[in-house]
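[1] using only what follows, build the 3D model:
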Amino acid sequence: MIELKTKHEVEGLRAAGSIVAQTFLEIESMIKPGVVLREVDKVAEKFILKHGAETLYKGIRQMPYQRPFPGVICASVNQEICHGMPDNRELKEGDIVGIDIGLRYKGWCGDACRTFEIGQVKPEVHQLVETARQALQKGIDVSLPGNRIGMIGATIQEFAESKGYSVVREYGGHGIGRNLWEDPFVPHIGPASRGAVMREGMVLNIEPMINIGEPDTRILKDQWTVETADGTLSAQFEHTIVVTNNGPQILSLP
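    As a prediction, this is how the structure comes out:
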């Protein structure tokens, strides 16, 4: 059941998304060679709580058998695709790290992801990150009333594959509202003809995960971290958007 949000509800989601975006601004200066991921997590948690929001990821389970997620942010380094641990690892020159932040503010959820380049990265690594950033924007641009959900994935897939990259298939975007994960599921691959027809008031998280190598994935023993099966690099960007008759609006901006 896809719930369409009223203008008032969209403003609640925008307020939550704004705190997510402000949290990124708070932590971005410390994401550089030598920083320990756990320290980034601590700063993000302090900022979120200071602004009257609550964290969403810490303690969450997607499956009953999973151990509770230990961090406030997800921190996925290099070949890690998503759900990486903000642990005692130290970022190194040339790394990339995807930081995913989720929170709830006055009952509404905010969720976004950015991939950061650590110091100077190789040109092919920078190109991967830029392709993932652009793929997200391509998906946002076609989030229009009358298009099917599948148009988002088909557009992302066509763009990424035209650049020589692959798109992760098992994980995708989602609806969002008072809960972090709501209908519909938003695939990042085609066909364009599948899924519900988008309508004004539909709020979606689009979050393409783009790999240098093959799209196949595997989950590590920690029960959370998803990485590329072939060990190649992966990059991800995510925004919360609302579909409107005047075009899509990004809700996860400062």
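
[2] please count neighbours and contacts with C-alpha atoms only from this point.
    OK.

[3] quick check: end-to-end length of stretch 47-54?
    10 Å (Cα to Cα, to the nearest Å).

[4] buried residues, it. List them.
    47-48, 53-54 (16 or more other Cα atoms under 10 Å).

[5] please name the residues that touch G247.
    Residues counted as contacts of G247 (Cα atoms under 8 Å, 6 or more residues apart in numbering) are 141, 143-144.

[6] swap in G119?
    32-33, 92-95.

[7] ok, back up a step: in helices, which of the buried residues of stretch 47-54 appear?
    Counting by DSSP state H, the buried residues of stretch 47-54 place 47-48 in helices.

[8] another one to check against the first:
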Amino acid sequence: MIELKTPTEVQEMRPAGAFVASVLSALKEKAAVGVNLLELDELAHKMIRDAGASSCYIDYHPSFGASPFGKVLCTSVNDAVLHGLPFDYVLADGDLLSVDFAAELNGWVTDSALSTIVGTPRPEDLRVIEATEVALKAGIESAVVGNKLGDVSWAIGEVAHQYGYKVNTDFGGHGVGRTMHGDPHIPNDGRAGRGLKIKPGLVVAIEPWFLIATDEIYTDPDGWTLRSTDGSRGAHSEHTIAVTPTGPVILTDRG
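    Prediction:
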């Protein structure tokens, strides 16, 4: 069931959004050649404790997960694109790192993700990151009162196709509020003019993710990390947004 938020509730979600944004900004600054993924997880863990927030991930155990996640953020490197379980890995020059983070503060959850290059970039990696960011912007701009959810999916997919990428629709955007995942599901491709009509108070995480040369993924032996079947790299961008009568508001904006 889709739960629309009141204007007061949207305002109450702003501190959670600002906190998630601050953690991602700190993680992006921390990520460098020689830094261990477990160090990034510990930094996020410390920021959660210091803020009096709660992790949405550490005890998370959906049907597709092998076990409770056990960490507080997702770190996906190179051919991993989603749900990357942090492990004892030291970032190397040229790694493409995607970080996904959700947390609860004052009873409200927000969710966001970014991709960045560690050290020396490859042009093709910069391009796929750019594509997810452009698609995220297009999806957000389509999340206006009177449009349909299919318009958001179409806008994201249209960017992917313009860049020449295939789109996997198994995992995509979702409702956010008191919990991390709720209705509606927002695929990263779709048909314009289809689906539920967008109304004020809708709060969702929009999250395009693309792989350079495929749309097929498999689950790593860790039971969580999703990797491309052909070894090609991927990127992931995400914001939590609230639909208002005057347009979408990005709650996890990093400035």
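
[9] mind giving me the packing neighbours of the longest helix along the first structure?
    The residue-count maximum for a helix in the first structure (DSSP H) belongs to helix 7-27. Helix 7-27 of the first structure is packed against helix 37-50, strand 96-105, strand 108-117, with contacts defined by 3 or more Cα pairs under 8 Å, 6 or more residues apart in numbering; DSSP states H and E.

[10] other residues contacting the last one?
    Spelled out, it's strand 108-117 of the first structure. 12-14, 16-21, 31, 94-104, 126, 129, 176-180, 205, 207, 235-240, 252.

[11] now with 7 Å?
    The contact list for strand 108-117 of the first structure (Cα atoms under 7 Å, 6 or more residues apart in numbering) reads 12-13, 16-17, 20, 95-104, 129, 176-180, 235-240, 252.

[12] now restrict these to buried residues only.
    12-13, 16-17, 20, 95-104, 129, 176-178, 180, 235-240, 252.

[13] strands of the second structure, start to end?
    54-55, 74-77, 80-82, 96-105, 108-117, 173-175, 182-186, 203-206, 209-211, 217-219, 226-228, 234-236, 239-244, 247-250 (DSSP state E).

[14] need these in a markdown table (columns: distance to E133 of the second structure).
    Output for the strands of the second structure, formatted as a markdown table (distance: least, Cα to Cα, whole Å):
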| stretch | distance to E133 of the second structure |
| --- | --- |
| strand 54-55 | 25 |
| strand 74-77 | 17 |
| strand 80-82 | 15 |
| strand 96-105 | 12 |
| strand 108-117 | 9 |
| strand 173-175 | 14 |
| strand 182-186 | 16 |
| strand 203-206 | 11 |
| strand 209-211 | 9 |
| strand 217-219 | 21 |
| strand 226-228 | 20 |
| strand 234-236 | 8 |
| strand 239-244 | 10 |
| strand 247-250 | 14 |
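
[15] of all those, which one is nearest V159 of the second structure?
    Closest approach to V159 of the second structure among the strands of the second structure (Cα to Cα): strand 209-211, 10.5 Å.

[16] returning to that earlier point: ok, the contacts of G119 of the first structure vs Q62 of the first structure, which is closest?
    Nearest to Q62 of the first structure among the contacts of G119 of the first structure, with distances taken as Cα to Cα, is D95, at 27.9 Å.

[17] contacts only, for the closest one.
    So D95 of the first structure contacts 78, 117-118, 121 (Cα under 7 Å, 6+ apart).

[18] do that again at 10 Å, thanks
    By Cα atoms under 10 Å, 6 or more residues apart in numbering, the contact list for D95 of the first structure reads 32-33, 77-79, 116-122, 125, 233.

[19] and stretch 143-160 of the first structure, how far from the chain's centre?
    Stretch 143-160 of the first structure has its C-alpha centroid displaced from the chain centroid by 17 Å (Cα atoms, centre = their mean, to the nearest Å).

[20] then stretch 39-52 of the first structure?
    Using Cα atoms, centre = their mean, the offset of stretch 39-52 of the first structure from its chain centre is 18 Å.

[21] which bit of the second structure covers it?
    Under TM-score structural alignment, stretch 39-52 of the first structure corresponds to residues 39-52 of the second structure.

[22] for R194 of the second structure, give me its contacts.
    R194 of the second structure neighbours (Cα under 10 Å, 6+ apart): 147-154.

[23] could you export those as CSV, including distance to T244 of the second structure?
    Converted to CSV, these look like this (distance: Cα to Cα, whole Å):
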residue, distance to T244 of the second structure
N147, 13
K148, 15
L149, 15
G150, 18
D151, 17
V152, 15
S153, 19
W154, 21
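
[24] list the ones among the residues you listed that fall in helices.
    149-154.

[25] how many residues are close by P33 of the first structure?
    Using other Cα atoms under 10 Å, P33 of the first structure has 16 other residues around it.

[26] ok, for it, nearest residue in space, not its chain neighbours?
    Leaving aside its sequence neighbours, P33 of the first structure sits nearest to K92 (Cα to Cα, 6 or more residues apart in numbering; 4.7 Å).

[27] for M151 of the first structure, give me its contacts.
    Shown in contact with M151 of the first structure (Cα under 10 Å, 6+ apart): 139, 142-144, 157, 186-195, 197-198.

[28] good, we can wrap up now.
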